[in-house]
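**Student:** quick one, fold the following:
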Amino acid sequence: MAVIEAPSPARRLVATPVAGPLAALVLACVFFGVNSDQFLTGPNFSLIIQQVMVVGTLAIGQTLIILTAGIDLACGAIMAFGGIVMTKLAVDNGLPPLLAVAAGLAVCAAFGLVNGLLVTRISLPPFIVTLGMLNVAFALTHIYSNEQTVVGLPGLLTFLGQTFQVGQTNVTYGSLLTILLFLLFAYLLGSTAWGRHVYALGNSPEVARLTGIRTRRLTVGVYTLAGFVYGIAALLLVSRTGVGDPQAGQTDNLDSITAVVLGGTSLFGGRGLVIGTLVGALIVGVFRNGLQLMGVPSIYQTLITGILVILAVAVDQLSRRRNR
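**Tutor:** Presented below is the predicted three-dimensional model:
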């Protein structure tokens, strides 16, 4: 009787959607390390993580939604509104900072809840729902803020922007929180029944329903949880900038989708890893940082990012065709 050998850890790693993005990240680091003496330093890597922590956190929520075969174009606008709610309640209304943060998180979660209900109860396409909600959140941000930046924030709202030392490198508490969030959601998606249900929903909603999964409730829960994560991103943004900015987040929706796609998550749902999203966010951060250190104009950074996204989607499409 033939004995079937289990694949080695190395082979399992190569077979995961993260393998390609991880290889691209390593090659990019090697390339920029050779071309810039400043790139392979602790302070520069800390700077890269700080630069991607807000979009990376947004991309966690985006990953959850894309795994269900949806998409969220409103995440950046929801984050901006959550940030304005937190800062105005704390500064202009004198609400205790902890309650102000809780209110901002709740508002962002409420946006996610409404998105989920519109997608499930009225059967509207996620693209249309979130496109409309983008405009709603954007308008509410500017109405509520009166087009004014909120300054003079209490210490609790800027705490995550403070740093601690690891060797000779300053690391922000916000960067640490972002990494912990990625680890948490990697566990939830990879080691819980809820995570398996999310993947099943993305692969085939009808099959998932027939196996007993309450697909509508699960979808609403995913959108609500994603909204809550956008609220955490809002707090990270406020802590990093030190202000409540009504102009924030206008391109972060596309940046979050970019991170998800570059991380190997399929836009068709049901395939991908949240750790891949972290790798995707780091790829964007590494390319922008490395090209900047090399003196490449920012417009070319955008050009290269766009090319990378097209390549990532093309690879995913070819992979799906091969597996049919």
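
**Student:** make it CA atoms for all contacts and neighbour counts henceforth
**Tutor:** Fine.

**Student:** thought Ala32 was touching Gln38?
**Tutor:** Slight slip there: residue 32 is Phe, not Ala. No: with contacts counted by Cα atoms under 8 Å, Phe32 stays clear of Gln38, the gap being 9.2 Å.

**Student:** more neighbours: which of those two?
**Tutor:** The residue with more neighbours, out of Phe32 and Gln38, is Phe32; 20 against 16, by other Cα atoms under 10 Å.

**Student:** contact partners for that one?
**Tutor:** Listed by Cα atoms under 8 Å, 6 or more residues apart in numbering, the contact set of Phe32 reads 39, 290-291.

**Student:** let's see this one next, to set against the first:
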Amino acid sequence: MTTITRDRASVGEFLLRAPAVGPALALVAAIIVFSLSTTTFLDLDNLSLVVEQSLVVGTLALGQTLIILTAGIDLSNASAMVVATLIMAKLAGSGGIVALLVGVLVTVAIGAVIGSLVTRIKLPAFIVTLGVFTMLTASAKLLAGGQAIPVADGVLRWLGTRRYLFGGIPITYGMTLALLMYLVIWYALTKTAWGKHVYAVGNAPESARLSGIKVNRTILSVYVVAGFIFGIAAWQAIGRVPNADPNAFQLGNLDSITAVVLGGTSLFGGRGSVLGTLFGALVVAVLRSGLTQMGVDALYQDVATGALLVVAVIVDRVVRRKA
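**Tutor:** From the prediction side, this is the model:
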């Protein structure tokens, strides 16, 4: 019994030290299952489509990772992104660069407001972002008049431009930008003092404060950086589908949280990695693509995604207890 207990503890400690291992294995397992269940899943065009489909959720999940690392959460990220797409679409006539900058500034401002309410007034992030989510969802429909707005501007659509590597592998500029963003955030979290502060605040905020870390400033900066990332997600969304739709990405917030938790980032803060989030976003995209090719209804896909989130949270709690 003692040996078994030690083995379980060592497994838990390993998963705590390398949270990206679990989602990487889950991604491999999902690819194997769907490649055996369908005849087209491993086609290059389909695999490229899966990556494209993961871009927006993956970018939202990148910002969500920063917030969850501080033991916070953002239920309004997808609605903020949708509002930004509508603003960009409406301002496209003034020039794509101007529209892009204004859209990103809007999401940054939303992040700053949320961060200020969380740090200055000490409101729970869940309640604040739930309220902001409700307001932004309604604002998006009011802004668009209930109608989707087509986008023709070349700058706003640029991330959807497709190129071919080695003559046959389709990629878009959006994929390249997403990869660069993940690399930048990875470097910031692992190689800078700011990143160490983010982990410290999420793990033990009082200890972080006593050690000289400005906790409120760190949390506020996280929401602002996340807001910037959500603005880039809006650009990604327009690049993929040149249409600003107020009803788009209604479950984007939950999909981003699912990707983060599947990626091994703890909802209790202080543990996780952007590499794990990348794998988590790909798992969500692979799951939806594979189930679609198997003819599974979209509503059942939502059920499967929700179940996956619950299982991921249970696994996180069990791993922490074992370790």
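
**Student:** could I get the TM-score for this pair?
**Tutor:** Here the TM-score for the pair of chains, by TM-score structural alignment, normalised by the length of the second structure, is 0.92; 310 aligned residues with a Cα RMSD of 1.6 Å.

**Student:** what is the nearest of the contacts of Phe32 of the first structure to Thr224 of the first structure?
**Tutor:** Comparing the contacts of Phe32 of the first structure against Thr224 of the first structure with Cα to Cα places Gly290 closest, at 35.8 Å.

**Student:** what about the helices in the stretch 201-324 of the first structure?
**Tutor:** For the stretch 201-324 of the first structure, applying DSSP state H, counting those that start in this stretch gives helices covering 205-210, 215-241, 252-262, 274-293, 298-323.

**Student:** quick one: the shortest one to the second structure mean distance?
**Tutor:** Just to be clear, that refers to helix 205-210 of the first structure. Averaged over the aligned pairs, helix 205-210 of the first structure sits 0.7 Å from the second structure after superposition, using mean Cα distance after the TM-score superposition for the first structure.

**Student:** contacts for stretch 170-190 of the first structure, please.
**Tutor:** Residues from elsewhere that reach stretch 170-190 of the first structure (Cα under 8 Å, 6+ apart): 43, 46, 49-50, 53, 56-57, 60, 159-165, 194-196, 198, 236, 239, 273-275, 278.

**Student:** also stretch 55-64 of the second structure?
**Tutor:** Here stretch 55-64 of the second structure makes contact (Cα under 8 Å, 6+ apart) with 73-74, 77-78, 174-175, 178, 182, 225-227, 229-230, 232-234, 236-237, 252-253, 255-257, 259-260, 274, 277-278, 281-282.

**Student:** returning to that earlier point: which of the contacts of Phe32 of the first structure are buried?
**Tutor:** Buried subset of these (neighbour count, 16 or more other Cα atoms under 10 Å): 39, 290-291.

**Student:** got these as TSV, with distance to Gly104 of the first structure columns?
**Tutor:** Formatted as TSV, those follow (distance: Cα to Cα, whole Å):
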residue	distance to Gly104 of the first structure
Phe39	36
Gly290	34
Leu291	35
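
**Student:** which residue is the nearest non-sequential neighbour of Ala152 of the second structure?
**Tutor:** Spatial nearest neighbour of Ala152 of the second structure, excluding adjacent residues (Cα to Cα, 6 or more residues apart in numbering): Pro242 at 7.0 Å.

**Student:** distance check, the residue nearest in space to the middle of the second structure against Thr2 of the second structure.
**Tutor:** A centroid search over the second structure (Cα atoms, centre = their mean) returns Ala61, at 0.8 Å, as the residue closest to the centre. Per Cα to Cα, to the nearest Å, Ala61 of the second structure is found 39 Å from Thr2 of the second structure.

**Student:** picking up where we left off before, most packed of the helices of the stretch 201-324 of the first structure?
**Tutor:** helix 252-262 (a mean of 26; mean count of other Cα atoms under 10 Å).

**Student:** that one vs the second structure, average distance?
**Tutor:** Helix 252-262 of the first structure sits 0.5 Å off on average (mean Cα distance after the TM-score superposition for the first structure).

**Student:** quick one: that helix to helix 298-323, angle?
**Tutor:** With axes from the mean of the first three to the mean of the last three Cα atoms, to 10 degrees defining the directions, helix 252-262 of the first structure sits at 40 degrees from helix 298-323.

**Student:** elements contacting helix 252-262 of the first structure?
**Tutor:** Contacts defined by 3 or more Cα pairs under 8 Å, 6 or more residues apart in numbering; DSSP states H and E place helix 252-262 of the first structure against helix 42-67, helix 75-91, helix 274-293, helix 298-323.

**Student:** dump those helices into CSV; add distance to Leu117 of the first structure as well.
**Tutor:** Below are these laid out as CSV (distance: least, Cα to Cα, whole Å):
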stretch, distance to Leu117 of the first structure
helix 42-67, 14
helix 75-91, 16
helix 274-293, 24
helix 298-323, 29
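
**Student:** out of those helices, which gets nearest to Pro9 of the first structure?
**Tutor:** Closest to Pro9 of the first structure of those is helix 274-293 (Cα to Cα; 16.8 Å).

**Student:** what sits up against that closest one?
**Tutor:** Here helix 274-293 of the first structure makes contact (Cα under 8 Å, 6+ apart) with 17-18, 21-22, 24-25, 28-29, 32, 36, 38-39, 48-49, 51-52, 55-56, 59-60, 63, 182-183, 185-186, 189, 256, 258-265, 297-298, 301, 305.

**Student:** distance of Gly221 of the first structure from Thr141 of the first structure?
**Tutor:** From Gly221 of the first structure across to Thr141 of the first structure, the span is 24 Å (Cα to Cα).

**Student:** equivalent analysis for Asp255 of the first structure, please.
**Tutor:** Distance, Asp255 of the first structure to Thr141 of the first structure, using Cα to Cα: 20 Å.

**Student:** what is the burial count for the counterpart of Ala80 of the first structure in the second structure?
**Tutor:** Using TM-score structural alignment as the criterion, Ala80 of the first structure maps onto Val82 of the second structure. By other Cα under 10 Å, the residues close to Val82 of the second structure number 34.

**Student:** repeat that for Gln50 of the first structure.
**Tutor:** Other residues close to Gln50 of the first structure by other Cα under 10 Å number 23.
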